[in-house]
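Asker: got a structure for you, letters missing:
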């Protein structure tokens, strides 16, 4: 994982806070999109979820966990901050 720039989880087994952001994201995605449709194929579902994340979630939806910014804004800010530090 480290070779690809992925950091392992820092939480402990059984911690209710370990995956809170991921669980919240999954719950909202399922409620707003997946549970409202019947997909004919797995690939159709994957394309639909991917399109939703890329078109709406990452660009428009504000998140309280990242100072009411979009994920793209938070990522851009993080990259700029780390580029300046290098």
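Answerer: Noted; the coordinates are in hand. These figures come from a predicted structure and were not determined experimentally.

Asker: use CA for all of it now, contacts and neighbours both
Answerer: Will do.

Asker: Flag every buried residue along the one helix or strand residue 83 maps to.
Answerer: Following DSSP states H and E, one finds residue 83 within helix 71-85. The neighbour-count check on helix 71-85 (16 or more other CA atoms under 10 Å) flags 71, 73, 74 as buried.

Asker: Could you dump these into TSV and include distance to residue 86?
Answerer: Conversion of the buried residues of helix 71-85 to TSV gives the following (distance: CA to CA, whole Å):
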residue	distance to residue 86
71	23
73	20
74	18
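
Asker: and the comparison structure, right after this:
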């Protein structure tokens, strides 16, 4: 398994490298000043903050944030209808993609 990150100071420490190695993970760090490999995550985090975190602050307990986050992720994946993918939920889009690109397995009846 690979842990990919940007080149932020918190991701380039020896302590993190040792922790990843102990967990059997390989570190992968993007090039400095190149946010292209991180664009999708930055976009998702921006939506998360804009749609959930900022409108409901101040949060009083961590448990509230954890529960609200789980509910938001469920909504984002199963009920959100992004126009960029045809106004269907992301989970449905991904399922359709795999159905179209996965070749059926040949089975024997012998």
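Answerer: That came through, no problem. Remember, predicted model here, so these are calculated numbers, not experimental data.

Asker: After superposition, what's the TM-score here?
Answerer: Overlay of the two chains. TM-score (TM-score structural alignment, normalised by the length of structure 1): 0.66; 77 aligned residues with a CA RMSD of 2.8 Å.

Asker: which one of the buried residues of helix 71-85 of structure 1 sits closest to residue 44 of structure 1?
Answerer: Closest approach between the buried residues of helix 71-85 of structure 1 and residue 44 of structure 1, by CA to CA: residue 71, at 24.4 Å.

Asker: Aligned counterpart of that closest one in structure 2, please.
Answerer: Taking TM-score structural alignment, the alignment pairs residue 71 of structure 1 with residue 90 from structure 2.

Asker: Not counting sequence-adjacent ones, nearest residue to that match?
Answerer: residue 77 (5.3 Å; CA to CA, 6 or more residues apart in numbering).

Asker: For the one you found, give its distance to residue 19 of structure 2.
Answerer: 31 Å (CA to CA, to the nearest Å).

Asker: Neighbour count: these two, which is higher?
Answerer: Using other CA atoms under 10 Å as the criterion, residue 77 of structure 2 and residue 19 rank with residue 77 on top: 15 against 11.

Asker: Tell me the secondary structure at the more buried one.
Answerer: helix (DSSP: H, G, I helix; E, B strand; the rest coil).

Asker: quick one: secondary structure of residue 10 of structure 1?
Answerer: Applying three-state DSSP: residue 10 of structure 1 is coil.
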